[in-house]
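> sequence? don't have it. structure:
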């Protein structure tokens, strides 16, 4: 398994088959990652998600990527820190369920943002450590996935993720 950490925009991961959307429960255009993905994918993405919503914290669903350079968007609803409990289990479930969808759809590469760390208030370092630990443990159960990329937008988030991924 190849792991990467890149500094950039999740919408610009041209060689990645599936990107992960840090979605809201209604799977609609929102702020942050969800808003950026919906704007880049075009209005067809929101139409495609209507029948799949609402989802609960920890759940993941998959759609086409439409105007994005990817084949799929995997929509995960991360927990709101301090509200959706147990937040660590729900956040881990986001990553596991997204990975399980890659197996089901024979996806070979996936890119994750830092789920729940923005408006949902999950402490960044704690979320990062949990994400990496969960992904590395769960990926052993998969046969199709060959590459996992973590995409971070800010310099400080990228630096922390890169260090955590290499430990």
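Here it is on my side, so go on. The structure displayed is predicted, hence computed values, not measured ones.

> CA only for contacts and neighbour counts going forward, please
Will do.

> List the residues that contact residue 125.
Contacts here follow C-alpha atoms under 8 Å, 6 or more residues apart in numbering; on that basis residue 125 touches residue 160.

> What segments of this protein are helices?
Assigned by DSSP state H, the helices in the chain fall at 32-41, 43-49, 87-104, 124-138, 155-165.

> quick one, which of these is nearest to residue 68?
helix 32-41 (4.9 Å; C-alpha to C-alpha).

> which parts of that closest one are buried?
Of the residues in helix 32-41, 33-41 count as buried by neighbour count, 16 or more other C-alpha atoms under 10 Å.

> Who are the contact partners of the most centrally placed residue in the chain?
What sits nearest the mean C-alpha location of the chain, by C-alpha atoms, centre = their mean, is residue 20, with 3.3 Å. With contact taken as C-alpha under 8 Å, 6+ apart, residue 20 is in contact with 73-76, 98, 110-113.

> then this one, side by side with the first:
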């Protein structure tokens, strides 16, 4: 698989000491765990998932995911980071958007909460997320941001961990900033 390397503006928007937004490639971040926007079968996909598999080493990561076998929507599992700077990859399965009447909000919140729980259980002090389910799964970006921020803020009230949201576009970064400042 060929993935074009891009250079991103790495401006950091700090929301508090624990939540940040960086306009960057998630695979480049030096954090304890990166979150993969995974599918239920934990198979290599496209978008963020494909980039993480490519950077980590597709064969090794694919084998580790095959041993796990899958993950239900709204949950997460963990593997080594292999060739990433991150020690771990947390594979979070967000919901496919079906109009909002099929429990999507609870499932998306659960994917974030379970990812954070796994990170802390494995000694992580920092974690990087993409905006789960907002790509090919079709979750409306503004709603996805609201749920992501709420889940992270709820978690860090109880457990300290540095959270970074890695986004690629100015539009997503600006939307995230607006959501965080409004909540």
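Cool, got the structure. Model, not experiment: these values are computed from the prediction.

> As CSV, the buried residues of helix 32-41 of structure 1 with distance to residue 127 of structure 1 would be great.
As requested, the buried residues of helix 32-41 of structure 1 are exported to CSV (distance: C-alpha to C-alpha, whole Å):
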residue, distance to residue 127 of structure 1
33, 16
34, 18
35, 21
36, 21
37, 21
38, 24
39, 26
40, 26
41, 27
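
> Residue 126 of structure 1: which of those residues is nearest?
For the buried residues of helix 32-41 of structure 1, the nearest to residue 126 of structure 1 is residue 33 (19.3 Å; C-alpha to C-alpha).

> any idea how far the closest one is from residue 67 of structure 1?
Distance, residue 33 of structure 1 to residue 67 of structure 1, by C-alpha to C-alpha, to the nearest Å: 16 Å.

> out of the contacts of residue 20 of structure 1, which is most surrounded?
Compared across these, residue 76 has the highest neighbour count, 30 neighbours, by other C-alpha atoms under 10 Å.

> What lines up with it in structure 2?
Correspondence of residue 76 of structure 1 to structure 2, assessed by TM-score structural alignment: residue 92.

> Could you measure from the residue lying closest to its match once chain neighbours are set aside over to residue 175 of structure 2?
Closest residue in space to residue 92 of structure 2, ignoring its immediate chain neighbours: residue 76 at 4.2 Å, by C-alpha to C-alpha, 6 or more residues apart in numbering. To residue 175 of structure 2, residue 76 of structure 2 is 25 Å away according to C-alpha to C-alpha.

> With neighbour numbers in mind, choose between those two.
residue 76 (27 against 16).

> Looking at the alignment, what corresponds to that one in structure 1?
Counting by TM-score structural alignment, residue 76 of structure 2 corresponds to residue 60 in structure 1.

> Residue 109 of structure 2 pairs with which position in structure 1?
Checking with TM-score structural alignment, residue 109 of structure 2 has residue 92 as its match.

> OK, contacts around the residue lying closest to its match once chain neighbours are set aside?
Using C-alpha to C-alpha, 6+ apart and skipping the chain neighbours, the partner closest in space to residue 92 of structure 1 is residue 134 (6.0 Å). For residue 134 of structure 1, the contact set (C-alpha under 8 Å, 6+ apart) comprises 92, 95-96.

> corresponding residue for residue 134 of structure 1 in structure 2?
Aligned counterpart of residue 134 of structure 1 in structure 2: residue 151 (TM-score structural alignment).

> From residue 23 of structure 2, how far out is its match?
Counting by C-alpha to C-alpha - residue 151 of structure 2 and residue 23 of structure 2 are separated by 21 Å.

> The closest residue to residue 57 of structure 2 other than its chain neighbours: neighbouring residues, count only.
Nearest residue to residue 57 of structure 2, sequence neighbours excluded (C-alpha to C-alpha, 6+ apart): residue 83, at 6.2 Å. Residue 83 of structure 2: 17 surrounding residues under other C-alpha under 10 Å.
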